[in-house]
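K.L.:
after the sequence you'll find the predicted model.
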Amino acid sequence: MVRILKKDTSDHRRGQLSAVETRLGYEFKDKSLLDAALTHPSVTDTKVVNYERLEFLGDRVLGLMVAENLIRSFPDVDEGELSQRLHGLVSRETCAEVAQALELGPVMRLAAGETRSGGRKNLSILGDACEAVIAALYLDGGKETVDRIILPYWLPRIKAGVRRAVLNPKSHLQEWAARQKLPAPEYEVVGREGPDHAPIFTMQLTLKGYEVLIAKGRSRQEAEKAAAVGFIERHGLDKP
């Protein structure tokens, strides 16, 4: 058994974790794994461990699961297209969609400042938490548990393919703007927080005639992509 959390004495927290277990359809043997998976790095309480290490593992577990099923689902597709599909399917945006389906945002353990800034709806945070929960399931129950519980959330996306808007949202948005005879979207860093080894960038996307959109990411590129995805989703530009 992998022990990550020193202890958890909160009845309220245990109730939150139990609700997540119900939505997952799985009861953890080591509930500290799930607690850590739902704890943001902004929490500095020495009694808890955040999701960073679990996210690292979950990213790899998810990639393997999706890659295996892409190979099975598309036997005639070449490596280049498989890689492109994989990239979109394991993107932070896709993970955030699954996190929203599992209602992870309301049970995330965040610092007060992160909560006030909208952390529970932040796509980057939700995507990280989803990957961390996948790792927690893997460590607690093995790959078979991950496939049984998590794969159903990805199979429809695998079968349907990946929208181009998710694969390359900045290009998708720029081409759409050109068709509307609008200037290209402008991206500007308006904030940076966190330590030098793990910064969080706040990006502002401006497009003439539309409300400014703010998004965050762990690099300038990730923040720009998150902003483009946010604009695309806000205005329904990913619809066929």
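P.N.:
Right, received. Where do you want to start? Residues are numbered from 1 along each chain as shown.
K.L.:
can we go C-alpha only for contacts and neighbour counts from here?
P.N.:
Fine.
K.L.:
show me what contacts the residue nearest to the spatial centre of the chain?
P.N.:
Geometric centre of the chain, nearest residue: Gly127, 1.1 Å, by CA atoms, centre = their mean. Shown in contact with Gly127 (CA atoms under 8 Å, 6 or more residues apart in numbering): 92-97, 99.
K.L.:
save the residues you listed as CSV, and put in secondary structure, neighbour count and distance to Pro75 too.
P.N.:
Converted to CSV, those look like this (DSSP: H, G, I helix; E, B strand; the rest coil; neighbours: other CA atoms under 10 Å; distance: CA to CA, whole Å):
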residue, secondary structure, neighbour count, distance to Pro75
Arg92, helix, 26, 26
Glu93, helix, 21, 26
Thr94, helix, 20, 23
Cys95, helix, 26, 25
Ala96, helix, 25, 28
Glu97, helix, 16, 27
Ala99, helix, 22, 29
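K.L.:
relative to Ala36, which of those is nearest.
P.N.:
Nearest to Ala36 among the contacts of Gly127: Ala99, at 15.2 Å, using CA to CA.
K.L.:
am I right that the residue nearest to the centre of the chain is in a strand?
P.N.:
No. Counting by DSSP: H, G, I helix; E, B strand; the rest coil, Gly127 is located in no strand; its state is helix.
K.L.:
excluding covalently adjacent residues, which one is nearest to it?
P.N.:
Spatial nearest neighbour of Gly127, excluding adjacent residues (CA to CA, 6 or more residues apart in numbering): Ala96 at 4.1 Å.
K.L.:
in the protein, which spans are helices?
P.N.:
11-24, 31-37, 52-73, 79-89, 92-101, 112-116, 123-141, 143-149, 151-160, 164-167, 169-179, 220-234 (DSSP state H).
K.L.:
ok, which of these comes nearest Arg192?
P.N.:
helix 220-234 (9.8 Å).
K.L.:
list the contacts of the closest one.
P.N.:
By CA under 8 Å, 6+ apart, helix 220-234 touches 93, 123-124, 165-166, 169-170, 173, 187, 189, 201-205, 213-217, 238.
K.L.:
if you set the cut-off to 7 Å instead, what comes out?
P.N.:
By CA atoms under 7 Å, 6 or more residues apart in numbering, the residues outside helix 220-234 that reach it are 169-170, 173, 187, 201-203, 205, 213-217, 238.
K.L.:
and if you look at stretch 76-83?
P.N.:
Here stretch 76-83 has contacts from Leu70, using CA under 7 Å, 6+ apart.
K.L.:
how far away from the center of its chain is it?
P.N.:
24 Å (CA atoms, centre = their mean, to the nearest Å).
K.L.:
that stretch: which residues count as buried?
P.N.:
The neighbour-count check on stretch 76-83 (16 or more other CA atoms under 10 Å) flags nothing as buried.
K.L.:
same deal with stretch 154-172?
P.N.:
Here stretch 154-172 shows 154, 158, 162-163, 165-170, 172 as buried, counting by 16+ other CA under 10 Å.
K.L.:
the structure to be compared is supplied as follows:
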Amino acid sequence: MSNRTPSKKFSRAKRRPFTKEELSTRFSAFQKGLDIQFQNEKLLYQAFTHSSYVNEHRKRPSDDNERLEFLGDAVLELTISQYLYKKYQNMSEGELTKLRAAIVCEPSLVIFAHHLDFGELVLLGKGEENTGGRTRPALLADVFEAFIGALYLDQGLEVVERFLTKYVYPKINEGAFSHVMDFKSQLQEFIQRENHGTLDYRIVQETGPAHNREFTSEVYLRDDRLGVGHGRSKKEAEQQAAREALKHLNSK
């Protein structure tokens, strides 16, 4: 999963506060870009309001995004859990837990937030702004969770699912979190449970110079090729071959 480099406009340089008109324009464009229109835009604004902004503007402590963050964390856990449960029917409880943790951890949420330019909308106090708060990983991860909480309160679980289907689930399908998944073990369990026979992994190709090798692996069940995988190591290639085999078997 690639991480986008934050824009230079979010550097530690001082930045004047947005006017009300500028904020309205920015949040309107943000919603249009996501194809989402909040019924209660106060929830949207609150999702992007950091406690430092609340403190400097003498607002109520509950006006920051921390309560929404709490709710969004739970909504993410539920929706991601349900998606993984349905998608990976042969994955054990322990493996599902490990994969979910990789998806909802701070580094992953920061990548999602960067991809959608969440940092551009965060309302910060001057001190937090001037010390680089706009690109601080923990802050961005919290904002992403708060946005999910606000979206859930405003429009319900179905719209949250639609948002995740567009911006988060594709990352899972692309294998962005495959480093925490043991596809070979899953495939072995599937084959043993169905009494299909013995798996055979074969490295069929090696390309590239010694310092930048790429391997191609095929996995067979008897004489039937179930999957093909590529990787920078034999182990990675075999894992990807097993992943393709699982997709093939689950589609039957």
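P.N.:
In hand now; what should we look at? Here the structure is a predicted model, which means the values were calculated and not measured.
K.L.:
TM-score for the pair, please.
P.N.:
Laid over one another, the chains give 0.62 as their TM-score (TM-score structural alignment, normalised by the length of the first structure), with 158 aligned residues with a CA RMSD of 1.8 Å.
K.L.:
what does stretch 116-133 of the first structure correspond to over in the second structure?
P.N.:
Matched against the second structure by TM-score structural alignment, stretch 116-133 of the first structure falls on residues 130-147.
K.L.:
let me fix that, I meant to ask about stretch 81-92 of the first structure.
P.N.:
So stretch 81-92 of the first structure sits over residues 95-106 in the second structure, by TM-score structural alignment.
K.L.:
what's stretch 192-202 of the first structure aligned against in the second structure?
P.N.:
Against the second structure, stretch 192-202 of the first structure falls on no residues (TM-score structural alignment).
K.L.:
quick check: end-to-end length of that stretch?
P.N.:
One end of stretch 192-202 of the first structure to the other measures 6 Å (CA to CA, to the nearest Å).
K.L.:
Glu218 of the second structure belongs to a strand?
P.N.:
Yes. Counting by three-state DSSP, Glu218 of the second structure is part of a strand.
K.L.:
which element is the closest residue to it other than its chain neighbours on?
P.N.:
Nearest non-adjacent residue to Glu218 of the second structure, counting by CA to CA, 6+ apart: Val228, 4.5 Å away. Using DSSP states H and E, Val228 of the second structure maps to strand 224-231.
K.L.:
before we move on, the earlier item: and of the helices of the first structure, who's closest to Glu193 of the first structure?
P.N.:
Among the helices of the first structure, helix 112-116 sits nearest to Glu193 of the first structure (CA to CA), with 11.0 Å.
K.L.:
ok, the residue nearest to Glu218 of the second structure touching Phe215?
P.N.:
No. Under the criterion of CA atoms under 7 Å, Val228 of the second structure makes no contact with Phe215, lying 10.5 Å away.
K.L.:
ok, the two, which is more surrounded?
P.N.:
More neighbours surround Val228 than the other of Val228 of the second structure and Phe215, with 23 against 20 (other CA atoms under 10 Å).
K.L.:
against Asn173 of the second structure, how distant is that one?
P.N.:
Counting by CA to CA, the gap from Val228 of the second structure to Asn173 of the second structure is 17 Å.
K.L.:
with Lys184 of the second structure instead?
P.N.:
Distance, Lys184 of the second structure to Asn173 of the second structure, using CA to CA: 17 Å.
K.L.:
for Asn130 of the second structure, same thing?
P.N.:
For Asn130 of the second structure, the distance to Asn173 of the second structure - CA to CA - is 38 Å.
K.L.:
about what we covered before: how about CSV for the buried residues of stretch 154-172 of the first structure, with distance to Ile232 of the first structure added?
P.N.:
Listed next are these as CSV, based on distance: CA to CA, whole Å:
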residue, distance to Ile232 of the first structure
Trp154, 21
Ile158, 21
Val162, 15
Arg163, 12
Ala165, 8
Val166, 9
Leu167, 12
Asn168, 11
Pro169, 8
Lys170, 9
His172, 9
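K.L.:
quick check: of these, which lies closest to Tyr51 of the first structure?
P.N.:
Distance ranking of those against Tyr51 of the first structure, using CA to CA, places Trp154 first at 21.6 Å.
K.L.:
tell me the residue in the second structure aligned with that closest one.
P.N.:
Match for Trp154 of the first structure (TM-score structural alignment): Val168.
K.L.:
cool, Asp11 of the first structure as well?
P.N.:
Aligning on TM-score structural alignment places Asp11 of the first structure opposite Glu21 in the second structure.
K.L.:
would you check how far apart its match and Phe27 of the second structure are?
P.N.:
10 Å.
K.L.:
the two - which one has more neighbours?
P.N.:
Phe27 (16 against 8).
K.L.:
distance of the closest residue to the more buried one other than its chain neighbours from His115 of the second structure?
P.N.:
Excluding the flanking residues, the one nearest Phe27 of the second structure by CA to CA, 6+ apart is Leu121, at 7.5 Å. Separation of Leu121 of the second structure from His115 of the second structure (CA to CA): 13 Å.
K.L.:
contacts only, for the counterpart of Ser42 of the first structure in the second structure.
P.N.:
Under the alignment by TM-score structural alignment, Ser42 of the first structure pairs with Ser52 in the second structure. Neighbour list for Ser52 of the second structure: 124-125, 128 [criterion: CA under 7 Å, 6+ apart].
K.L.:
roughly how far does Ser52 of the second structure sit from Ile148 of the second structure?
P.N.:
21 Å.
K.L.:
do His248 of the second structure as well
P.N.:
Distance from His248 of the second structure to Ile148 of the second structure, by CA to CA: 33 Å.
K.L.:
those two - which one has more neighbours?
P.N.:
Between His248 of the second structure and Ile148, Ile148 has the larger neighbour count (other CA under 10 Å), namely 28 against 12.
K.L.:
surely that one is in contact with Phe70?
P.N.:
No. Between Ile148 of the second structure and Phe70 there is no contact under CA under 7 Å: 10.0 Å.
K.L.:
gap between the equivalent of Gly25 of the first structure over in the second structure and Asp73 of the second structure?
P.N.:
By TM-score structural alignment, Gly25 of the first structure lines up with Asp35 in the second structure. Relative to Asp73 of the second structure, Asp35 of the second structure is positioned 22 Å away (CA to CA).
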